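Enquirer: Output the structure for:
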Amino acid sequence: MKNFIKIALLVSIIGPFFINNKLYAQSFYRMKLGDFEVVALLDGAVPQNLDQLLKGTKPGAISKMMAKHSQTAIMNCSVNAYLINTGDKLVLIDAGTGDAYGPSLGHLTEGLRKAGYQPGQINAVLLTHTHMDHIGGLMTGDKLTFPNAQIYLSKAEGDYYLNPTNREKAPEAMKRFFDGAAQKLNPIIKAGKLTTFEFGKELFPGITPIASFGHSAGHTFYAVKSKGEKMLFWGDIILSDIIQFANPTVTSVYDYNELNGTSTREKALKEAAKEHYWIAVAHIDFPGIGHLVKADTGYRFVAVN
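Expert: Purely as a prediction, here's the structure:
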């Protein structure tokens, strides 16, 4: 997500901290998935105005829906990334914001260390898409944050956002997505660290990319399976759990293709509720892991904690 509202208070994820009067006491959350370990990592959080962020509702509808949950349209937006320890590989899904958005974000590596891992141990970083809050943490200054990791990105995403011709054709408001991708990924390419992939094959045993286009041109889910257990990492198809689980047709101002995004979201929600596997979501309250169940209106998220 973009247009983060910057806040002046310097916060640390080493211990409990407040953002917009909400307490964040954890920087990581650990759970087992079959033989794998999944570690949710909190990059940080900032307030977002859902009336400005979301589309596809009547004026004032967002505020009314939030009020039913005793909340306002100003929500705390978590930025979550996830580490998969397969026993053989350490695989990170998304890289957080880095230094892109100010002091309330960019704390992923702090949580990683608290969880017992070092950036140099990471073998691979799988990107759901190239928006800055998912790729900003790939670089620390002019250095690779994860120096021993290969970075994986769908070919569809790379071909679109790393193409200067596509940038020229894009609406002015969307050009920053191309600029951010070039800024963070060109050093990765120069270092020989970027691998692009087509869909349909495992990247690592138990880890498979799934096309989920709409929010971006080559947006990717990652299905992780071990010993009969499954977790699907959703990236940015949900930006508000309260609004979009109940109303999957609600889109966002950052969607590349709203129709495709809606179709992807509706299909994903239906399948997750039916099959009852774990889902991990980048921008709902940390750790963003839980199950989906059918509700009277749409779906309801049941958080792991």
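
Enquirer: switch to C-alpha atoms for all contacts and neighbour counts from now on
Expert: OK.

Enquirer: For the one helix or strand Lys270 maps to, buried residues please.
Expert: If you go by DSSP states H and E, Lys270 is part of helix 258-275. Residues of helix 258-275 classed as buried: Glu258, Asn260, Gly261, Thr262, Thr264, Arg265, Glu266, Ala268, Leu269, Lys270, Ala272, Ala273 (neighbour count, 16 or more other Cα atoms under 10 Å).

Enquirer: ditto for stretch 226-242
Expert: So, applying 16+ other Cα under 10 Å, buried residues of stretch 226-242: 226, 230-242.

Enquirer: my guess is Leu42 is in a strand, correct?
Expert: Yes. Counting by DSSP: H, G, I helix; E, B strand; the rest coil, Leu42 is found in a strand.

Enquirer: what about it, how many residues close to it?
Expert: Around Leu42 there are 31 other residues, counting by other Cα atoms under 10 Å.

Enquirer: Let me see the contact set for it.
Expert: With contact set as Cα atoms under 8 Å, 6 or more residues apart in numbering, Leu42 has these partners: Gln26, Ser27, Phe28, Ser78, Val79, Asn80, Ala81, His107, Leu108, Gly111, Phe286, Pro287.

Enquirer: The structure of the following sequence is requested for comparison with the preceding one:
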Amino acid sequence: MKKSMILLAGAVMILASACGGSAKKQAADEADSITATVYMGVKTIRLDSVKATWIRDNSHDKLMPVGLFDQNASQLADSLGLKDGIPSSVSTFLVETGGKRILFDTGVGASDSQLQTGLKALGIAPDEVEYLYLTHFHGDHIGGMMKGDTVVFAKAQVYASKAEYDAWMKMDAEKKAQVVKTMEAYKDRLHLFEFGDELPGHVMAIKAAGHTPGHTAYQIGKLLVVGDLMHGAALQTVNPDICASYDMDKQEAVATRRILLDYARKNGLTMAGMHLPMPAFR
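Expert: Just a heads-up that it's a prediction; the model follows:
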């Protein structure tokens, strides 16, 4: 069965090259559907000229414990029938736009992480990723950049906010050890930006601080990559004032969450979140 699906995917690609306009788009959509059938950890959507693919990094279903959230969460979770945990994920996103291939975050980088499986299912090798855009420096977002002492994305240009970099460099040595090792390994290709800068691929870097000091959201057309804006969307879309214990500055995290949720709603944007329930588009 798997072999037949792969052969069918090849036929779809041939059809796409032979036909024009709408036929190409239909064939591409079918190819994406086939890819998702072969490996269920990917889902591709198209928003005008932006092609965005969710890639699951977690190997098993993920529930965030209710106790991870502040005291306002328990009663709401019970009322929603979620006392056993809040559906979540560890996700990354591959965006193709303007001829550029951009990976947003890299997951945990654990032995059972699925990012590389997802990329392989899409026919993409790590060396073919041109850009890495980081939402922040927590280990479940930069862990996949390294395998031991070796860089995984050997040709990628890495972009992160200067505010995030500067804040982590001031932290205790033990807390920042993974960050220092990773950024040092990529130092020749590391680019630090200011909030509001436009990055390659017409990607706008948006201040989303609170979860971490330099936490960044990215807008590409109608897509808004929101990183860790929410760890438990079922709770936090109902009550944005609820915070996870991971949020470093809870007051600022709440303000950011309210601003970006409202911004996405008013502008008809699709959110891509690293801990939204699978598939992590909203």
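
Enquirer: Which one (most neighbours) among the contacts of Leu42 of structure 1?
Expert: Sorting the contacts of Leu42 of structure 1 by how many neighbours each has (other Cα under 10 Å) puts Asn80 first, at 32 neighbours.

Enquirer: so what corresponds to that one in structure 2?
Expert: Aligning on TM-score structural alignment places Asn80 of structure 1 opposite Ser91 in structure 2.

Enquirer: So its match sits against Trp54, correct?
Expert: Yes. Contact criterion Cα atoms under 8 Å: Ser91 of structure 2 and Trp54 qualify, at 6.9 Å.

Enquirer: hey, what's in contact with both of those two?
Expert: With Cα under 8 Å, 6+ apart as the test, Ser91 of structure 2 and Trp54 both reach Ala280.

Enquirer: quick one on the thing from earlier: a markdown table please, covering the buried residues of stretch 226-242 of structure 1 and showing secondary structure.
Expert: A markdown table is the format used below for the buried residues of stretch 226-242 of structure 1 (three-state DSSP):
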| residue | secondary structure |
| --- | --- |
| Ser226 | strand |
| Lys230 | strand |
| Met231 | strand |
| Leu232 | strand |
| Phe233 | strand |
| Trp234 | coil |
| Gly235 | coil |
| Asp236 | coil |
| Ile237 | coil |
| Ile238 | coil |
| Leu239 | coil |
| Ser240 | coil |
| Asp241 | helix |
| Ile242 | helix |
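
Enquirer: what are the ranges of the strands in the stretch 101-250 of structure 2?
Expert: Applying DSSP state E, counting those that start in this stretch to the stretch 101-250 of structure 2 gives strands spanning 131-133, 146-147, 150-151, 157-161, 190-193, 198-199, 203-207, 216-220, 223-227.

Enquirer: Give me the three-state assignment for Ser75 of structure 1.
Expert: Let me fix one detail, which is that residue 75 of structure 1 is Met and not Ser. Per three-state DSSP, the secondary structure class of Met75 of structure 1 is strand.

Enquirer: residues contacting it?
Expert: Applying Cα under 8 Å, 6+ apart, the residues near Met75 of structure 1 are Pro47, Gln48, Asn49, Leu50.

Enquirer: Next, give me the two most distant ones among those.
Expert: Using Cα to Cα, these reach their maximum pairwise distance at Pro47 and Leu50, which is 9.4 Å.

Enquirer: tilt between the strand or helix carrying Leu94 of structure 2 and strand 216-220?
Expert: In this assignment (DSSP H and E), Leu94 of structure 2 forms part of strand 91-97. Strand 91-97 of structure 2 runs at 40 degrees relative to strand 216-220, counting by axes from the mean of the first three to the mean of the last three Cα atoms, to 10 degrees.

Enquirer: Mind giving me the packing neighbours of strand 91-97 of structure 2?
Expert: On a contact count with 3 or more Cα pairs under 8 Å, 6 or more residues apart in numbering; DSSP states H and E, strand 91-97 of structure 2 meets strand 50-56, strand 100-104.

Enquirer: what's the angle between the shortest one and strand 50-56?
Expert: What that stands for is strand 100-104 of structure 2. With the same axes, to 10 degrees defining the directions, strand 100-104 of structure 2 sits at 40 degrees from strand 50-56.

Enquirer: Read off where strand 100-104 of structure 2 ends up in structure 1.
Expert: Mapped onto structure 1 using TM-score structural alignment, strand 100-104 of structure 2 spans residues 89-93.

Enquirer: Val224 of structure 1 matches what in structure 2?
Expert: Using TM-score structural alignment, the partner of Val224 of structure 1 in structure 2 is Ile220.

Enquirer: and its match, how far is that from Met204 of structure 2?
Expert: Ile220 of structure 2 sits at a distance of 7 Å from Met204 of structure 2 (criterion: Cα to Cα, to the nearest Å).

Enquirer: I'd like the buried residues of helix 258-275 of structure 1 as JSON lines, with distance to Ile62 of structure 1 appended.
Expert: Listed next are the buried residues of helix 258-275 of structure 1 as JSON lines, based on distance: Cα to Cα, whole Å:
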{"residue": "Glu258", "distance to Ile62 of structure 1": "18"}
{"residue": "Asn260", "distance to Ile62 of structure 1": "22"}
{"residue": "Gly261", "distance to Ile62 of structure 1": "19"}
{"residue": "Thr262", "distance to Ile62 of structure 1": "17"}
{"residue": "Thr264", "distance to Ile62 of structure 1": "22"}
{"residue": "Arg265", "distance to Ile62 of structure 1": "19"}
{"residue": "Glu266", "distance to Ile62 of structure 1": "19"}
{"residue": "Ala268", "distance to Ile62 of structure 1": "22"}
{"residue": "Leu269", "distance to Ile62 of structure 1": "20"}
{"residue": "Lys270", "distance to Ile62 of structure 1": "23"}
{"residue": "Ala272", "distance to Ile62 of structure 1": "24"}
{"residue": "Ala273", "distance to Ile62 of structure 1": "24"}
